[in-house]
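**Q** sequence unknown, structure follows:
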């Protein structure tokens, strides 16, 4: 009988490119492949350490100039909606939720194109064609769902969220919605409904992606109660958003070798001390 040892994931760093969140800064990502029989465990483990999934890759910001990007999640037990969030739920009471296997459709792609043209015409996804869109939705080695929100009156597709199911929560990979429903606060509603999804499933967290102090694009994440941020290799309750401006300082970034050495892998023994 032949025995093989598990292969530890290899980590790499992307070349610097302009930061999409903070003008005048350069971004760089630490990443590893997500594949094989252990993909689900690796995704669960690294998601708890600030990593995010994009198709078959797990990545985390590793910029030389700052440490502004912080992974954010909502602790479901600590969440209470604000008045405006309650209004968002009421505005979207006519929507029906349907969670399906990760399969791309023409209707999804048409909504995706309308969303990009209205909200992110100059973004990194602006040139994504139907085949690349299908790959974003369908290329996943883990438990992933496409959560669709449709109008109960006419069955029109109003919003879509690509959602990963982790061992401790749900992770919003990417969402988009009908730009003609801008007054309905659909982006907020998708997050609120995922809090309900996690609560129904008995999962403690909703992973939101990255929050960036100083970036207007990310400001909405700070408006949810119960938000935690991954800072200094641990999760902490979010303080006053203004307190995190120091994360922009270049000396807050650890060397790559130290970052990799501090990553816990599935099955690894916790460090003593």
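**A** Looks like it arrived, so ask away. Bear in mind the structure is a predicted one, so any value in this text is a computation, not a measurement.

**Q** alpha carbons only for contacts and neighbour counts from here, please
**A** Noted.

**Q** what about the strands in the stretch 101-250 of the chain?
**A** For the stretch 101-250 of the chain, strands defined by DSSP state E, counting those that start in this stretch occupy the ranges 144-151, 157-165, 169-177, 205-211, 227-231, 234-237.

**Q** Which of those strands sits closest to residue 69?
**A** For the strands of the stretch 101-250 of the chain, proximity to residue 69 was assessed by CA to CA; strand 205-211 is nearest, at 5.8 Å.

**Q** how about stretch 161-171: buried residues?
**A** Within stretch 161-171, the residues that count as buried by 16 or more other CA atoms under 10 Å are 161-166, 168-171.

**Q** and here's the other structure:
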């Protein structure tokens, strides 16, 4: 017998320095995801801008700032632009596998290279194997770790060049965290390719959206999200289309 649904209890974190905007502080509201209704709760909260981390759903709740905006790609209407088509051609030989959310040493070493290169001052750079395992394996919802590998050789798996922790929700794929080989010129645009692959996967599964998390207009490291159109953002009146700055943005 399924346990009865209980309305979640929400909590607020202590203010801390904002990781995106200098001089700002961040505060989050969060709740636990557990029990037989964890997936349904995660779906409902995802539609109003929450993100999942392990068994917790959270969203920004800053007193003096609303810069973090939830964004999602409309998968069924997406058409890659010229630079995205080049990324697809460059990486179309990759072998992609949706794995169960269990960690490996190979994944962890790739994550370490990625963090040292792309986010050397970030809060995750000191993550150890236990922290990584917790991030991936502690999920109360339908979760995959999607691997991107170079072609197999003589029956042996090819080199792992990318991975993404992904939740499958009732209305889309939610990209929790992706990481990839940061300094391989032959594989430039791997981060872009991972998002493009998720858009294709969502379309094949009949899921309308790919959730990209939060977009902060003033944060340069968030700018790549604006390249995936049509894009919707969550506002006071719900989700609606919007057109971020049309300037040329770098690949991720």
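**A** Sure, I can see it. These numbers were taken from a predicted model, which means no experiment stands behind them.

**Q** thinking again about what came up before, using JSON lines, lay out the strands of the stretch 101-250 of structure 1 together with distance to residue 125 of structure 1.
**A** Listed next are those as JSON lines, based on distance: least, CA to CA, whole Å:
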{"stretch": "strand 144-151", "distance to residue 125 of structure 1": "19"}
{"stretch": "strand 157-165", "distance to residue 125 of structure 1": "15"}
{"stretch": "strand 169-177", "distance to residue 125 of structure 1": "11"}
{"stretch": "strand 205-211", "distance to residue 125 of structure 1": "17"}
{"stretch": "strand 227-231", "distance to residue 125 of structure 1": "26"}
{"stretch": "strand 234-237", "distance to residue 125 of structure 1": "30"}
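
**Q** Quick one: closest of those strands to residue 117 of structure 1.
**A** Shortest distance between residue 117 of structure 1 and the strands of the stretch 101-250 of structure 1, using CA to CA, is found for strand 169-177: 11.5 Å.

**Q** Among the strands of the stretch 101-250 of structure 1, which comes closest to residue 60 of structure 1?
**A** With CA to CA as the criterion, residue 60 of structure 1 lies closest to strand 205-211 of the strands of the stretch 101-250 of structure 1, at 9.4 Å.

**Q** Next, the mean deviation of the closest one compared to structure 2.
**A** Compared with structure 2 after fitting, strand 205-211 of structure 1 has a mean deviation of 0.4 Å; criterion: mean CA distance after the TM-score superposition for structure 1.

**Q** what packs against that strand?
**A** strand 70-75, strand 169-177, helix 186-201 (3 or more CA pairs under 8 Å, 6 or more residues apart in numbering; DSSP states H and E).

**Q** one step back: among the buried residues of stretch 161-171 of structure 1, which two are most distant?
**A** Pairwise distances across the buried residues of stretch 161-171 of structure 1 (CA to CA) peak at 18.5 Å, for the pair 161 and 168.

**Q** so who does the residue most central in space within structure 1 touch?
**A** For structure 1, the residue nearest the mean C-alpha position is residue 209 (3.1 Å; CA atoms, centre = their mean). The contact partners of residue 209 of structure 1, taken as CA atoms under 8 Å, 6 or more residues apart in numbering, are 52, 71-73, 171-173.

**Q** Tell me the counterpart of it in structure 2.
**A** Here residue 209 of structure 1 is matched to residue 213 in structure 2, going by TM-score structural alignment.

**Q** Please identify which of the helices and strands packed on strand 205-211 of structure 1 is closest to residue 93 of structure 1.
**A** helix 186-201 (10.0 Å).

**Q** which parts of stretch 68-87 of structure 1 are buried?
**A** Buried positions in stretch 68-87 of structure 1, judged by neighbour count with 16+ other CA under 10 Å: 68-76, 85.

**Q** my bad, stretch 126-133 of structure 2
**A** 129, 132-133.

**Q** and if you look at stretch 99-109 of structure 1?
**A** In stretch 99-109 of structure 1, counting by 16+ other CA under 10 Å, buried: 102, 104, 108-109.

**Q** one step back: list just the nearest of the buried residues of stretch 161-171 of structure 1 to residue 37 of structure 1.
**A** Closest to residue 37 of structure 1 out of the buried residues of stretch 161-171 of structure 1 is residue 166 (15.5 Å), distances taken as CA to CA.

**Q** What lies in contact with stretch 18-35 of structure 2?
**A** 3, 8-17, 39, 41-42, 55-63, 122, 140, 216, 218-219.

**Q** Next: stretch 172-183 of structure 2.
**A** Applying CA under 8 Å, 6+ apart, the set of residues contacting stretch 172-183 of structure 2 from outside is 51-53, 110-111, 113-114, 117-118, 161-168, 187, 190-191, 194, 198, 202, 207-213.

**Q** Can you flag the buried ones in those residues?
**A** The buried subset of those (16+ other CA under 10 Å) comprises 51-53, 110-111, 113-114, 161-168, 187, 190-191, 194, 198, 202, 207-213.
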